[in-house]
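A.B. asks: no letters, just coordinates:
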């Protein structure tokens, strides 16, 4: 087996065997030494593969006993739609609560941040125009599920009660509801999802491994005149959640 990403190949092979029922739920797995011999890798590679399956929820380690097959954790389904984005309250919190988990969010805002060229293009402003930058970390039952980096032009929000997204009476509200409170009606959104692999920074924040599969969503909200009012880069860990899109049919 090639040394590069060997632990991922071993993990994929073991996952397939678990899903095929070779070891039922509750069964004890053979030792890492046996897997190392079977797949012609070092014991550290076999150990890393098993640790990955523990993170994914397929296995659990028991101190002094070994590694056992556990019932896989169900991923959160995060539904994205205009109807849900526009309802009262934070859309993420409502989605998580509907699936029986407790939602929470941590955020940090910075005002007067010059827009980088790529962000300026998305917001139809000039590079260097001032924005409010907010980083969010969304959690379900205390586990990080989603990251978001949001940019809002200060030309729209400066001096209003929503200038800093997580302060004031609109704290915790979604972009659509916050903008509506200052007379800006969000009429549409464009989302561009892309598969990617987690960077070191993303892995640290999401509690996953570097190189794990993630979905990156580039989202921009527009008002009725087609003016961009907010843009964000959203990151979701594949092992924690899945994305579903809901469309209205007229």
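C.D. replies: Right, received. Where do you want to start? Bear in mind that the values here come from a model prediction, so they are computed numbers and not experimental data.

A.B. asks: from here on, just use CA atoms for contacts and neighbour counts.
C.D. replies: Noted.

A.B. asks: show me what contacts residue 163?
C.D. replies: By CA atoms under 8 Å, 6 or more residues apart in numbering, residue 163 lies in contact with 132, 154, 157.

A.B. asks: next: residue 127.
C.D. replies: 114, 115, 116, 117, 119, 120, 121.

A.B. asks: what subset of those is buried?
C.D. replies: 114, 115, 119, 120 (16 or more other CA atoms under 10 Å).

A.B. asks: next step: those residues restricted to strands.
C.D. replies: residue 114 (DSSP state E).

A.B. asks: nearest to residue 69, of the buried ones among the contacts of residue 127?
C.D. replies: Taking CA to CA as the measure, residue 69 lies nearest residue 119 of these, at 45.3 Å.

A.B. asks: what's the spacing between the closest one and residue 91?
C.D. replies: Distance check for residue 119 against residue 91: by CA to CA, to the nearest Å, it reads 24 Å.

A.B. asks: for comparison:
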């Protein structure tokens, strides 16, 4: 019975996708209500709800409440370039990800002496609940939030120094490598691990998209010359709007 129910909502979800892709339902088209779709496909309303939620999460539909409420075929959004800048001084964002062609600003809030969760502690090579400085970022393009990030630095590394707060003091917003150099720590490499994720409701609302929408989560970690991790962050970028581009310089290869 359970298998038949699962097959039912997957079948309905595929039928909805097909109508969107082949143009039967153009952008802006309002879907029939649940009872009508249930009757058409010969399934229960709960099956229709599950199918619609899948297609909503894929970004093909959008739902509104209040006046004009209902579920509609989503108008494709224009995609934009999000360059990954390797030199922090060249970018308004200390995260090294700056939307091209926009007025960019950054909102950040740092909190000192935050116990490290287990996963963060493992990335930083410290003990769980060791104290950290946590900084939450929102990068805005034309006053709209386009990406978020949460950064963690070991408190023992920067305490009692001018750079203990990434967004405070004389080097506010200057990037991890430049800040660390001021306390004798030489950052020599950074690793970035991108993963596909689905946005939870609160984050989706902040980023102006729908719950369940696809995003790219970038796990970034900076390492000093001795191999110790000095900072780690999780950066979240809505996948439907932004193409993250990496421009990697190469040394010329001499002709032989």
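C.D. replies: That came through fine. The structure presented is a predicted model; accordingly, all values stated were derived computationally and were not measured.

A.B. asks: TM-score for the pair, please.
C.D. replies: The TM-score (TM-score structural alignment, normalised by the length of the first structure) is 0.71; 245 aligned residues with a CA RMSD of 4.2 Å.

A.B. asks: now, the contacts of residue 163 of the first structure that are in helices?
C.D. replies: Counting by DSSP state H, these place 154, 157 in helices.

A.B. asks: go ahead and confirm residue 114 of the first structure touches residue 130.
C.D. replies: Yes. Applying CA atoms under 8 Å, one finds residue 114 of the first structure in contact with residue 130, separated by 4.6 Å.

A.B. asks: which parts of stretch 237-247 of the second structure are buried?
C.D. replies: For stretch 237-247 of the second structure, a neighbour-count test (16+ other CA under 10 Å) marks 237, 238, 239, 240, 241, 242, 243, 244 as buried.

A.B. asks: pull up the gap between the third one and residue 167 of the second structure, please.
C.D. replies: If I follow you right, that is residue 239 of the second structure. To residue 167 of the second structure, residue 239 of the second structure is 27 Å away according to CA to CA.

A.B. asks: how about the secondary structure of the closest residue to residue 178 of the first structure other than its chain neighbours?
C.D. replies: The shortest distance from residue 178 of the first structure to any non-neighbouring residue, by CA to CA, 6 or more residues apart in numbering, is to residue 170 (6.1 Å). With DSSP: H, G, I helix; E, B strand; the rest coil as the basis, residue 170 of the first structure sits in coil.

A.B. asks: what's around the counterpart of residue 170 of the first structure in the second structure, how many residues?
C.D. replies: Using TM-score structural alignment, the partner of residue 170 of the first structure in the second structure is residue 171. Residue 171 of the second structure has 17 neighbouring residues, counting by other CA atoms under 10 Å.

A.B. asks: verify the stated contact: residue 171 of the second structure with residue 181.
C.D. replies: No. Contact criterion CA under 8 Å: residue 171 of the second structure and residue 181 do not qualify, at 10.8 Å.

A.B. asks: ok, residue 209 of the first structure - contacts?
C.D. replies: Here residue 209 of the first structure is in contact with 198, 203 (CA under 8 Å, 6+ apart).

A.B. asks: and with 6 Å instead?
C.D. replies: By CA atoms under 6 Å, 6 or more residues apart in numbering, the residues touching residue 209 of the first structure are residue 203.

A.B. asks: tell me the SS of it?
C.D. replies: coil.

A.B. asks: and it, what's its match in the second structure?
C.D. replies: Counting by TM-score structural alignment, residue 209 of the first structure corresponds to residue 210 in the second structure.

A.B. asks: swap in residue 247 of the first structure?
C.D. replies: Under the alignment (TM-score structural alignment), residue 247 of the first structure maps onto residue 248 of the second structure.

A.B. asks: re the thing from before, need the buried residues of stretch 237-247 of the second structure in JSON lines (columns: secondary structure).
C.D. replies: Formatted as JSON lines, those follow (three-state DSSP):
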{"residue": "237", "secondary structure": "strand"}
{"residue": "238", "secondary structure": "strand"}
{"residue": "239", "secondary structure": "coil"}
{"residue": "240", "secondary structure": "coil"}
{"residue": "241", "secondary structure": "coil"}
{"residue": "242", "secondary structure": "strand"}
{"residue": "243", "secondary structure": "strand"}
{"residue": "244", "secondary structure": "strand"}
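
A.B. asks: closest one of those to residue 56 of the second structure?
C.D. replies: So of these, ranked by how close each gets to residue 56 of the second structure (CA to CA), first place is residue 240, at 12.9 Å.

A.B. asks: now the helices for the second structure?
C.D. replies: For the second structure, the helices defined by DSSP H occupy 2-21, 34-41, 45-57, 118-124, 155-158, 176-181, 201-206.

A.B. asks: may I see the buried residues of the second one?
C.D. replies: Read that as helix 34-41 of the second structure. Counting neighbours by 16+ other CA under 10 Å, the buried set in helix 34-41 of the second structure is 34, 37, 38.
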